[in-house]
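> just a sequence and a predicted model for now, questions to come.
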Amino acid sequence: MTDLRVKGDVTKSRLLDATEHWISEKGFDAVSVRDITGLAKANVAAVNYHFGSRDGLLAAVLDHRMKPLMEMRAANLHGLRDDDGVREILKAWSSPLVSIFASSGMSELAYCRVMGRAMDVLALNIFTEVSAANRLVDATLLHCMEQRLAGMTQSEISWRLHFATGAMIHLLVHGVTTQADFRLSTAMEFWIDATAQSFAANEGLVQRARSSKNPLARRKTKPTAPILQMAEVVSAVMGADEIATNFIPVTTATESKQDQEKAEQQLGYGELFLF
C-alpha cells in the first residue's frame, strides 16, 4: 500500500511539473492533456484520478503557485504603517513575486511566464475559487491606495492599477525574452518606480473642476517632462503640428464659446486624457 501511495504521489507531482512546463511554453489555453501526459510519462486516467479533469489539473497549478503569493501579498498589505506611501504599498504587493521565486524550484524564465500567465487567467474568473481569493487581495490593495490618494476617485485609482497589473503581466511573460540581462528583482523595481510615478504625476497634473458646470474645464498646469514626452509621442502619431503645453483649453470669462471651439480644433487631436 505504501509503495502504491508513493508511486501515486510521484505521478501527481510529475503531472503538475509537466503542466507548469507547458503553461510556460504555450499558456493555459493551449495546454492539452496529451502534452501533459506525454511529458509526465503518464496516462489520461492518471489525470482524471488525481485531478478529476484537465481543468482540475490547471486549477491545481493555479492554487499551488498563486495561493502562497496571495497570502504574502495580503500579509504585507495588512502590515503597512499609516505613514507608508504609494511606493511602499506597491512594493508590499509586488515583492512576494521575487521572494517566492527563490524557493520555486523553477528557472527564472519558466517561473516568470507561469506566474504572469496565472495572473492573467485569474482575471478571467474561469477558476472561480482562486479568482475570488485574488479579488479580495486586490480589494485590499485598492483600499490602501484610496487612503493615500484622497485627491483621486476610486475609479481613477482602480483603472491605474488595472493598467499597472497589465504591465506587470506583460513584463513577466515577455520581459525575459526581450531583455538579455533580465532579472526579476530588477524588473520589479522598475515596475514600482514607473507605477508610483504614474500616480504622483497624475496627482499634480490634472485637477478636475468637479463642481464646474463645464465638464471640459481643467486647471491649467505645467506638464512634467515625462508627461510632455508622452504628449509629443501622441502628437506625432496623430499628425498634430504642435505640442500644446496645456492639455485642454480653459474657458475664461472673456473667452467666447467660438474661441473655445477654435482652440480645440487647433490642438488637432482634442483632449489628451492620461488615465
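Everything's here; your move.
> use CA for all of it now, contacts and neighbours both
Fine.
> hang on, residue 70 packs against residue 136?
No: using Cα atoms under 8 Å, residue 70 is not in contact with residue 136, being 9.2 Å away.
> check it against this one:
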Amino acid sequence: MVYRAVSGVASGQLELRLKLASSLSGLCVLSGEITRCIDTETDNRVDRVACRRMHIRSMVAIPLVHSGITVGVLKVMSTLVGTFDPVDEAVLGLLAEVLGADMFFAAKYAADDLYYRVTHDGMTGLANRALFFDRIRNELARVKREGIEFGLLMLDMEGLKAINDSYGHRTGDAAVCEVAKRASHTLRKSDTIARLGGDEFGGILQPTNGMSFLAEGVEILRKAICQPFQYESRQLMLGVSIGAAVAIKDGLDLDALFEHADQL
C-alpha cells in the first residue's frame, strides 16, 4: 500500500509504504469492507510503527470500489482515541463511491496515455519508429502464416533543411506536421503511417491488392503531399520522395524489404 494523496496529520507522508498483510489499509482492501480502529495501541491489525510515527490513535479505512474492483482505500485518521463512529463511516462511504470511480478511470486513462506516448511521435501524433517496426514484424509473421501480402513505403521529405535555414525550426516543424497530416488523411484507416525521425516517414499498406494498386497509391500520396503549404503568410513548397516494396514479391525479410524500398 502506498500513500498517493495526503493532508492534515498525514502531511509529509506522501509515498509512505505499508505492508498489505499487516496494516488496516491492507485489511480493508482484502476484505472490501469498511474497517475502523478505536485505539491503535490496542488494535493488532494496524501497522503500529507507522501509527506511532504519525501520532495516530484512531482511524477508519473505507474501500474505494468501482465495478466490483477495489482500487484503493480512503483512510481518515485522528491523534485522539475513539474519534470515529458509524455515522462517520456512512458519510465517508458515500464519498468513497465517487472517489472509487475517479481513481478507476484515472488509472485506466493514465495507462492508455502512457502507452500512447510510448508508441507515438510527440510532434505529429503519428506512430513512432518503435510501433512501426513492431507492426512490420507482425505483418511479416502474418505473411508467412497466411500468405497475405502488404506494402512497405519509405518517405523522405524534401526541402526541410532549406525551410529550417530560411524561416526557422518552428516553420520547419509546421511543415513536418503538414506532411504527416496529408499522408495520414490520404492513406486508408487500415494502413499505418509513422514518423521514423526528422524528415523520414514510413508506411504500411494492408492489403496492397497487387503492385499496380501500390504504384497508384504512391502517386496519389505524392500528389497530396506536394501541394503548396500556406503558413503564416508564407507559401512553402513541400516535396517527398517515396520508395516502395511488397512482401511477398520483394522478399520476406525485414532488411530485404527496406533495401528494396530505399532503392526506388
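Done, it's in. Just so it is clear, the model here is predicted, and its values are computed rather than measured.
> TM value for the aligned chains?
Once the chains are laid over each other, their TM-score by TM-score structural alignment, normalised by the length of the second structure reads 0.24; 111 aligned residues with a Cα RMSD of 6.2 Å.
> okay, residue 70 and residue 136 of the first structure: which has more neighbours?
Per other Cα atoms under 10 Å, whichever of residue 70 of the first structure and residue 136 has more neighbours is residue 70, with 22 against 13.
> where's the more buried one, which helix or strand?
Residue 70 of the first structure is part of helix 54-78 when elements are defined by DSSP states H and E.
> then residue 170 of the first structure?
Element membership for residue 170 of the first structure (DSSP H and E) is helix 154-178.
> whichever helix or strand comes after that helix - contacts with which helices or strands?
Proceeding N to C from helix 154-178 of the first structure, the next assigned helix or strand is helix 184-205, under DSSP H and E. On a contact count with 3 or more Cα pairs under 8 Å, 6 or more residues apart in numbering; DSSP states H and E, helix 184-205 of the first structure meets helix 86-101, helix 154-178.
> need these in CSV with mean neighbour count, can you?
Shown next, in CSV, are these (neighbours: other Cα atoms under 10 Å):
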stretch, mean neighbour count
helix 86-101, 19
helix 154-178, 17
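> relative to residue 19 of the first structure, which of these is closest?
Proximity to residue 19 of the first structure, assessed across these by Cα to Cα, is greatest for helix 154-178 (16.4 Å).
> what residues does that closest one touch?
By Cα atoms under 8 Å, 6 or more residues apart in numbering, the list of residues contacting helix 154-178 of the first structure from outside reads 109, 112-117, 119-120, 142, 145-146, 182-183, 187, 191, 195, 199, 275.
> longest helix of the second structure?
Counting residues, the longest helix found in the second structure (DSSP state H) is helix 86-119.
> could you pull out the strands in the stretch 151-264 of the second structure for me?
192-197, 200-205, 229-231, 234-236, 239-247 (DSSP state E, counting those that start in this stretch).
> flag every buried residue along the first one.
Judged by neighbour count (16 or more other Cα atoms under 10 Å), strand 192-197 of the second structure contains these buried residues: 192-196.
> hmm, residue 230 and residue 236 of the second structure touching each other?
Yes: taking Cα under 8 Å as the definition, residue 236 of the second structure is a contact partner of residue 230 at 6.2 Å.
> now the residue lying closest to residue 193 of the first structure once chain neighbours are set aside: how far from residue 116 of the first structure?
Leaving out its chain neighbours, the residue that sits closest to residue 193 of the first structure by Cα to Cα, 6 or more residues apart in numbering is residue 87, at 7.6 Å. As judged by Cα to Cα, to the nearest Å, residue 87 of the first structure and residue 116 of the first structure stand 21 Å apart.
> try residue 238 of the first structure
The gap separating residue 238 of the first structure from residue 116 of the first structure is 32 Å, by Cα to Cα.
> between those two, which has more neighbouring residues?
Per other Cα under 10 Å, whichever of residue 238 of the first structure and residue 116 has more neighbours is residue 116, with 23 against 11.
> part of a strand, is the more buried one?
No: the assignment for residue 116 of the first structure by DSSP: H, G, I helix; E, B strand; the rest coil gives helix, which leaves it out of any strand.
> how about the contacts made by it?
Contact criterion Cα under 8 Å, 6+ apart gives 168-173 as the residues in contact with residue 116 of the first structure.
> all the helices of the second structure, residue numbers only.
For the second structure, applying DSSP H gives helices covering 24-31, 48-54, 86-119, 129-146, 160-167, 169-186, 211-225, 254-263.
> mind putting those into JSON lines with distance to residue 72 of the second structure and mean neighbour count?
Supplementary listing: the helices of the second structure in JSON lines, determined by distance: least, Cα to Cα, whole Å; neighbours: other Cα atoms under 10 Å:
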{"stretch": "helix 24-31", "distance to residue 72 of the second structure": "7", "mean neighbour count": "21"}
{"stretch": "helix 48-54", "distance to residue 72 of the second structure": "18", "mean neighbour count": "15"}
{"stretch": "helix 86-119", "distance to residue 72 of the second structure": "7", "mean neighbour count": "14"}
{"stretch": "helix 129-146", "distance to residue 72 of the second structure": "33", "mean neighbour count": "15"}
{"stretch": "helix 160-167", "distance to residue 72 of the second structure": "50", "mean neighbour count": "14"}
{"stretch": "helix 169-186", "distance to residue 72 of the second structure": "41", "mean neighbour count": "18"}
{"stretch": "helix 211-225", "distance to residue 72 of the second structure": "50", "mean neighbour count": "16"}
{"stretch": "helix 254-263", "distance to residue 72 of the second structure": "46", "mean neighbour count": "16"}
